[in-house]
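1. Dropping the sequence and predicted coords here.
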Amino acid sequence: RGRAQDAMPRVAAAISRLVGASLDGALRLARALNPAAHAYPFSVVAMGKTGGEELNYISDVDVVYVCYGPEEEAVAATTPLATTIRKVVSGPVGSEPPLWPLDANLRPEGRDGPLVRTLDSHLAYYKRWAKTWEFQALLKSRPVAGDIPLGERYVAGTQPLVWSAVERENFVEDAQAMRRRVEEHVGASERDRQLKLGRGGLRDVEFTVQLLQLVHGRTDEALRHRTTLTALDALARGGYVGRDHAAELTECYQFLRTLEHRIQFERMRRSHTVPRRPEELRRLSRLLGVEDVEREWTRTRRRVRELHEEIFYRPLLPLTARLSADETSLKPDAAIARLKAIGYRDPAGAMRHLESLTDGLSRRAAIQRQLLPVMIGWFAAGPDPDAGLLEFRKLSDAMGSTHWYLKLLRDSGLAAESLALILSSSAYCANALGRLPESVQWLADPRDLAARSPQDLRSELASVLSRHEDHEGRVTALRYLRRRELTRAALADVLAQVEPERCVAMTDAADIAVGGALQIAADEACARRGSEAAPAHFAAIAMGRMGGREMNYSSDADLLFVYEAAEGAGEQEALEYATEVAGALRAALTEPGPEPALHVDVDLRPEGRNGPIVRSLGSYAEYYGRWSEPWEWQALLRARPVAGDPGLIARFVALIDPVRYRDGGLEATELTALRRIKARVESERVPRGVAPHRHLKLGRGGLTDVEFTAQFLQLRYAGEHPELRVTGTLEALAGAADAGVLAEEDAADLTAAWRLASRTRDAVMLVTDRPTRSDELPKPGRDLAVVSRVLGYPAGRSLEFEEDWLRAVRRARRVVESVFFA
């Protein structure tokens, strides 16, 4: 099989040369029979497989006839030459059969056009009237008989038109539509047996190669080849096709052409249909040196189709085609002019980035030269193209020659365009991608950006921890999982205009980290004691935004720790163990290391900073029963167990439910105490110099306003309305409306303000990557413009976003004052 396939190109070229010699001999005979034509130069130009030197044993021979001289006289004198050639080559001559069928239908106007045209007539037609497919056909034009210099002038005159044809409107789309039409014309009875025109057949390979040649060949002359396999090799060397894909296509094409030859051997007749009869398939298997030709044909056909659809419909192709040759080649003057026109603040600086990325003869630089003409437009479609291009350069430099990176961007328009938008929008994402470059692969498939379920994360964590025995390795692994999921959430947020529901995914990642840290701390504490049995049951309870599953990109983990002595263990031993575990858990999440820390805040525990870090269940019961204050009941509304002993967790929840979901609600003094706390927050905690209406968290109508109001309603009514017994703010507002204790219009206003505040807070963090700035609405300028774009506002509409924010918080504050402060 291998020898047959390797010989196929040489055999096809030999047959093509034989055709050329036959045509030249037929023309000599024609001139002898038509002496009036001697005064006019005449050339036979091969097209199709003859021009590409890819003929089968039984093929049509595509030709175009060119003459030179005054139009009417030259055409009239040389047309008999063309008709005589056809008779000599294609008609019967005595007992000898025809050599090859001649087909002149690729000439201008096809069958309706004159058989012979002058050179000037040909060029005039192609300049004014030719369709997309005709330029594709001209790729393979080659003079083979007659006046060769005239034929070469024909080729030289048409080639500039061929290599600029891509600039015609909808060129790529027309080429793709033509391929689909060819498929549709294959009869239903032979659709799955058609070797040439059907799905996964020869035309899939040829159309793929020719389209890439036409799109990229206008600026890269190394791609200008007539023969399919030679052109495919050039495309691979230039980085336009992956080397592995090119090798596969080459092998598949050689197999298909060899199979085509063997099918035609049987009766020496033209056929492109793979037979169905078992005896014919057995014969083909022997001729090809394969065990089962049907299986090989099916496998080859399937793989060719996969590669054709991946490459031929590559999203970058039509976008590249719409650029001028200068824009595609990134010539400095044209590139700087374009950069300035499409919105780059520093075109000269951007040009330096482009030169750095595309300089040299490496494969990496070659692929960048394909990507960047399109990607600089995608960067410009984002809010900060200069930053996007800079971050792309940094990421590309960091990736080096990683084999999949540039291939992914070249072959997946979705990944490349998404990456451009992300890098031009988000400093947080740019830094996250730099630390986790493999996450670029997620951009090719939206499913990879979907949040992982808690169950999947727990399973992965268990697997990861089982593979590490040392403390540092286990801690690094669990913190890596959290960082990875935050990166996934951030990329998805930028592409989806920041969805507040993403906070659930961020919280799930923190839950997994706390659970993993607890397992590590408990395992090591038991190991130090030389016992597998722990002297105490232990649990971690999430509070605050973590408890409400409302964490953002810079949230701390608010936690309570509770323990209970195990059966047979002493109270002091249990306390020492629990204290050790709590300290080790906090250290695992916060100690310096290669992965980002998750700060643990335990200030919501009983007695705040003055109280012990960990308490027994009995101690909690005594404290909440005797000394707790209204703000602590309020804090417990968000209490949510995240890790630890299930039995202890159930007993702790049973303990705190009567405290937070109070029968009879709140007394007047307790309501007053909560209002005083809220007033103090407003007067003391808003940073100096920040306008109250611009602070997303503590300002009037901001997050704290909405959350205090929701929790106020829970404290008053959750004892009698179970729908209020939830830890999340939006769920509490919905429950209050369902219970009839909050007007639906008021609930809608509070919900809208909370969602916009949460989205804006996350957007500020994504844009700036500065936690200290994420609580403040940016002032008019660059940051506000970028934040508004990340939130989905069109360019130039940042003031509209600011007005929407002010309107939302004004409405929310009205509700707060009528419900909370009434």
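-> Perfect, thanks for sending it. Numbering: from 1, shown residues only.
2. Could you use CA atoms for every contact and neighbour count after this?
-> Will do.
3. What is the top strand by length along the chain packed up against?
-> Criterion DSSP state E: the longest strand present in the chain is strand 557-565. Under the contact criterion of 3 or more C-alpha pairs under 8 Å, 6 or more residues apart in numbering; DSSP states H and E, strand 557-565 touches strand 536-542, helix 544-547, helix 571-590, strand 600-601, strand 614-616, helix 617-626.
4. For the spatially closest residue to residue 492 that is not a sequence neighbour, the count of nearby residues, please.
-> Closest residue in space to residue 492, ignoring its immediate chain neighbours: residue 449 at 5.8 Å, by C-alpha to C-alpha, 6 or more residues apart in numbering. Residue 449 has 21 neighbouring residues, counting by other C-alpha atoms under 10 Å.
5. got it, and residue 173?
-> 14.
6. and it, what element?
-> helix 171-184 (DSSP states H and E).
7. Tell me the buried residues in that helix?
-> 171-172, 175-176, 179, 183 (16 or more other C-alpha atoms under 10 Å).
8. I'd assumed residue 229 was in contact with residue 250.
-> Yes. Using C-alpha atoms under 8 Å, residue 250 makes contact with residue 229 at a distance of 6.5 Å.
9. Counting neighbours, go ahead and name the busier of the two.
-> residue 229 (22 against 19).
10. Could you tell me whether the more buried one really is in a helix?
-> Yes. If the criterion is DSSP: H, G, I helix; E, B strand; the rest coil, then residue 229 is within a helix.
11. How about the contacts made by it?
-> residue 250 (C-alpha atoms under 8 Å, 6 or more residues apart in numbering).
12. Likewise for residue 424?
-> 379, 382-389, 391.
13. what about residue 148, neighbour count?
-> Residue 148: 17 neighbours (other C-alpha under 10 Å).
14. Not counting sequence-adjacent ones, nearest residue to it?
-> residue 43 (6.3 Å).
15. got another, please set it beside the one above:
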Amino acid sequence: MMAPGRRSSTFTRLLRHGFTDPSASERLLDGPELSPVRDDPFLLEALGATADPDLALLGLVRLLEAQPGPTARRELLDTLIAAKPLRDRLLGVLGASAALADHLARHPRDWEALVTYEPRDLHPGVEEFERGLAEAADPVLLRVAYRRCLLSIAARDVCGTTDVAEAAAELADLATATLRAALRLARAAAPGDAALCRLAVVAMGKCGGHELNYVSDVDVIFVGEAVDGADEDKALRAAAKLASHMMRICSETTVEGSIWPVDANLRPEGRNGPLVRSLSSHIAYYQRWAKTWEFQALLKARPVAGDLELGAEYVAAVEPLVWKAAERENFVVDVQRMRRRVVENIPAAEIDRELKLAPGGLRDVEFAVQLLQLVHGRADGSLRSGTTLDALQALAAGGYVGRADATQLDAAYRFLRSMEHRIQLYRLRRTHLVPESEADLRRLGRSLGLRADPVAELGREWKRHAAVVRRLHEKLFYRPLLDAVAQLAPGETRLSAKAARERLVALGYADPAAAMRHLEALASGVSRKAAIQRTLLPVLLGWFADSADPDAGLLNFRKVSDALGKTPWYLRLLRDEGAAAENLARVLSAGRLAPDLLMRAPEAVALLGDGESGRLEPRARGPLEQEILAAVRRAEGAVQAVTAARGVRRRELFRTAAVDIVGSYGTEGQPAEADQGALVDLVGGAVSDLTAATLAGTLHAVVREGWGDTLPTSFAVIGMGRFGGHELGYGSDADVLFVHEPRDGVDEREATDAANKVVSEMRRLLQIPSADPPLLIDADLRPEGKSGPLVRTLKSYEAYYRRWSLVWEAQALLRAEPVAGDEELGRRFIALADPLRYPASGLSEEAVREIRRLKARMESERLPRGADPKLHTKLGPGGLSDVEWTVQLLQMRHGASTEGLRTTRTREALAAARAAALMTEEDAATLDEAWVLATRVRNAVMLVRGRAGDTFPSDPRELVAVGRYLGYGPGRVGDMLDDYRRTARLARGVVDELFYGG
């Protein structure tokens, strides 16, 4: 047993050299395997320089134990002590990779592979690796030879003989050599198949880009051709057999493990397409069917194995198609959407550890670089490298990316790739997750040269580089556009005007010249305002590009900025409040209505900030009405009072439209997860409350102007139709009834004259031409319709309904609800209406037939000529009218006995009918979905066109904008129309059963 003093001394030395379990390591040093070199100072120093000294020491002992005898063990120890380069390489690998330590324990003479590589400029390529694999006569031996080659790559990597880019290139070259060896074995196993065909293996992804990971799928595409005289079908079948066998050789697990999966899913039609196609079949597919992402993937295509001449023909044939990809409609949006889809699929529990796919990860760099390559590589061949860092350097050299940005991004990418390499190297497992245990983080940090406090330093460096990537991801694409117009830093290489226009076209701007002018006006100069704009615009341009009309978004932003440019809070709001800038971008590019409202009062931009509640939401009816009444009281006359009320209405309409747009677009361009029915209810309720508050203010202004404080008669406004149902759209008229009742001692004629004057004045004031959205009062649902008096006393209504009321008038009363004026009179009117709209005896069959007849007549008379009934949201089959009349028929039949049906709101009544078992849950859901969708379409049309409409717009850009609001991305207008038809068709089936009785 060793003396305590000596043990204490060794223990201390081990701690000083970075060992975390010095007791266990001390026992290993005292073992028989290391007894000859136990006191060698160079060994302990070399172990202490590794990523994990404990792991390195354990691996070394295992390797010595595995040697075939004392002579071999002594040879290894002597070489290790005498040759520092070998010592550093071998221990470096053992301290970084438990998997390669396992390999060396199984193949104890493979350490000799580390002796030969010493000079920095000696980097093996494909030919050297092919020689290393040449003697592998079967898949098992191929795996052994592959790991032996991998050992030498890892040694150069962990010792710093190669940098991360060189190591990735070597890994790609080793993969190339391995594919060739596997194909050689497959051909040898089936010489008949090999004689029939030419087979080219084209590498894609990281292998094609010469930037492979330690453990990664190797993406490939296979191209086959018949040899002279062979039948093409037979040749392609033979090629498919060879390709399949080659994939199995690489992918299958043996006693020596597997190499890596060969993935051919990037081929045309993915896993559903044939494994091998002819060159002409490939080209036909790409010319006709390929999606944007497929051209993006082809950017890295490189022939690596098999018939290299055929592979070169393939690359030459697809290359022109790749560089035309940016001309495709919605190119940038397609690429960015694919990136977002990747992020959405990351499990929530892993996103904070995801090194590759999370925001600020490796994929952000790769996507941004590829996007710029595809946009500008059409005209500049220097940008066509498949290697990310080479392409980034070329983009900077050509002025397409700022040099400082490129330098920062290069450093961040190298650091993140180094992390990824070292994480995978430990177990040789495919992963992009940063480990969680302190031991793993310590080893990872030390492997990257972080020694003072490896865990803390690693966390800081990772977050710093990820933040750089997040910040530059958008800036990389949009900032050079600003530099091209801002005319700052004349010594810098700037994006040419032509290149800037190309980039804007790729972003979806139809008028790049106008966009350049707007950018110049916003971002030029050295003022503080221009500097803030240059900070904001890169992100705003991305949000505009995500919309259906980027040109409109940028133009509207310039208009708002021009109007508020001297207002100190405007740019500060956009810069400092997280939601404000994105909300503004969404609103300005979503259509005409919201920007038109904003341009009339640009200060309403302030509503888009985080606010006191932290979210954008409509105001409640009470505070809204109080504000309008206060404004009316401050005004000098009725005209000024109603102008003030309409101004509040304009601002609040803008707020509601903004809530609607932001709620539909969601965050960063993604459709919101919120219930779309809830959003419809929120908008309908907000617009209805706003209309009611405006009418209340107008009524107060008219009464004050004509009669002072007291009108000779009590007066109430009853909301009808969508107004009474809290379902108004942005362009809806306000359906109302007017009721009055003379005050005590007032002659009825005098009271009626006063009430008529109030109605006439209210309508006149609200119809005075102005820039504010019109608010039209429609009283056509009154008794006797247009031929009846505009206003009646409560007794007159009672007499009319008792004697003359028709079934349609009782049906119209289902939506009646007081909205302004005398509350008690309003309640009494509702008490009068209830027996009519919810008859105690239900409806007679004659009344039911009359309702059905009226509905059929309305549809035949009111449906516009030439309109497609299946797409008419109001009168078409399965549209609003179908659902509402079905619900109203149930209300009139069962409302007297079913309290839940006694509501003016369609969706509430529908839910009550389902709860009362008057319809099945499935039928209720079908009708509800159809009603919500039709309402959303109408709201979308108004938001996009700035005027109301009951059918989808015919203008293609407007149609795309409606689709964008409804959650349908570019190229999915057909899906939107098909979905609407399907939803409406299903609803019509329910209506036929419930309304028409089957």
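-> It's in. Small disclaimer: the values here were computed from a predicted structure and weren't measured.
16. what's the spacing between the helix holding residue 173 of the first structure and its chain's center?
-> Distance, stretch centre to chain centre, for helix 171-184 of the first structure: 25 Å (C-alpha atoms, centre = their mean, to the nearest Å).
17. Check stretch 644-664 of the first structure too.
-> Centre-to-centre, stretch 644-664 of the first structure and its host chain are 45 Å apart (C-alpha atoms, centre = their mean).
18. same deal with stretch 851-861 of the second structure?
-> For stretch 851-861 of the second structure - counting by C-alpha atoms, centre = their mean - the centre lies 44 Å from the chain centre.
19. Next, the mean deviation of the helix or strand encompassing residue 632 of the first structure compared to the second structure.
-> Following DSSP H and E, one finds residue 632 of the first structure within helix 630-636. Here helix 630-636 of the first structure is compared with the second structure after superposition; its mean distance to the aligned residues, by mean C-alpha distance after the TM-score superposition for the first structure, is 0.3 Å.
20. Now tell me what touches the following helix or strand past that helix from outside.
-> Remark: after helix 630-636 of the first structure, the chain's next helix or strand is strand 640-644, criterion DSSP H and E. With contact meaning C-alpha under 8 Å, 6+ apart, strand 640-644 of the first structure is reached by 511, 514-515, 518, 537-543, 547-548, 649, 727.
21. and of those, the nearest to residue 132 of the first structure?
-> Distances from the contacts of strand 640-644 of the first structure to residue 132 of the first structure were compared by C-alpha to C-alpha; the smallest belongs to residue 511, at 58.4 Å.
22. and the corresponding residue of the second structure for that closest one, what element?
-> The pairwise alignment with the second structure assigns residue 511 of the first structure to residue 692, based on TM-score structural alignment. Assigned by DSSP H and E, residue 692 of the second structure falls within helix 676-707.
23. ok, which stretches of the second structure are strands?
-> Under DSSP E, the second structure gives strands at 197-203, 218-226, 262-263, 276-277, 302-306, 713-719, 734-742, 777-778, 791-793, 817-821.
24. got the ones you listed as CSV, with distance to residue 364 of the second structure and mean neighbour count columns?
-> Listed next are these as CSV, based on distance: least, C-alpha to C-alpha, whole Å; neighbours: other C-alpha atoms under 10 Å:
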stretch, distance to residue 364 of the second structure, mean neighbour count
strand 197-203, 22, 27
strand 218-226, 20, 25
strand 262-263, 22, 20
strand 276-277, 32, 25
strand 302-306, 23, 24
strand 713-719, 54, 25
strand 734-742, 50, 24
strand 777-778, 54, 17
strand 791-793, 66, 22
strand 817-821, 53, 23
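25. and of those strands, who's closest to residue 84 of the second structure?
-> That would be strand 218-226 among the strands of the second structure, by C-alpha to C-alpha, at 35.2 Å.
26. so the closest one matches what in the first structure?
-> By TM-score structural alignment, strand 218-226 of the second structure lines up with nothing in the first structure.
27. looking just at contacts, which helices and strands does that strand meet?
-> Packed next to strand 218-226 of the second structure, using 3+ C-alpha pairs under 8 Å, 6+ apart, are strand 197-203, helix 205-208, helix 232-251, strand 262-263, strand 276-277, helix 279-288, helix 308-322.
28. before we move on, the earlier item: would you format the buried residues of helix 171-184 of the first structure as CSV with distance to residue 631 of the first structure included?
-> Converted to CSV, the buried residues of helix 171-184 of the first structure look like this (distance: C-alpha to C-alpha, whole Å):
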residue, distance to residue 631 of the first structure
171, 68
172, 66
175, 70
176, 67
179, 71
183, 72
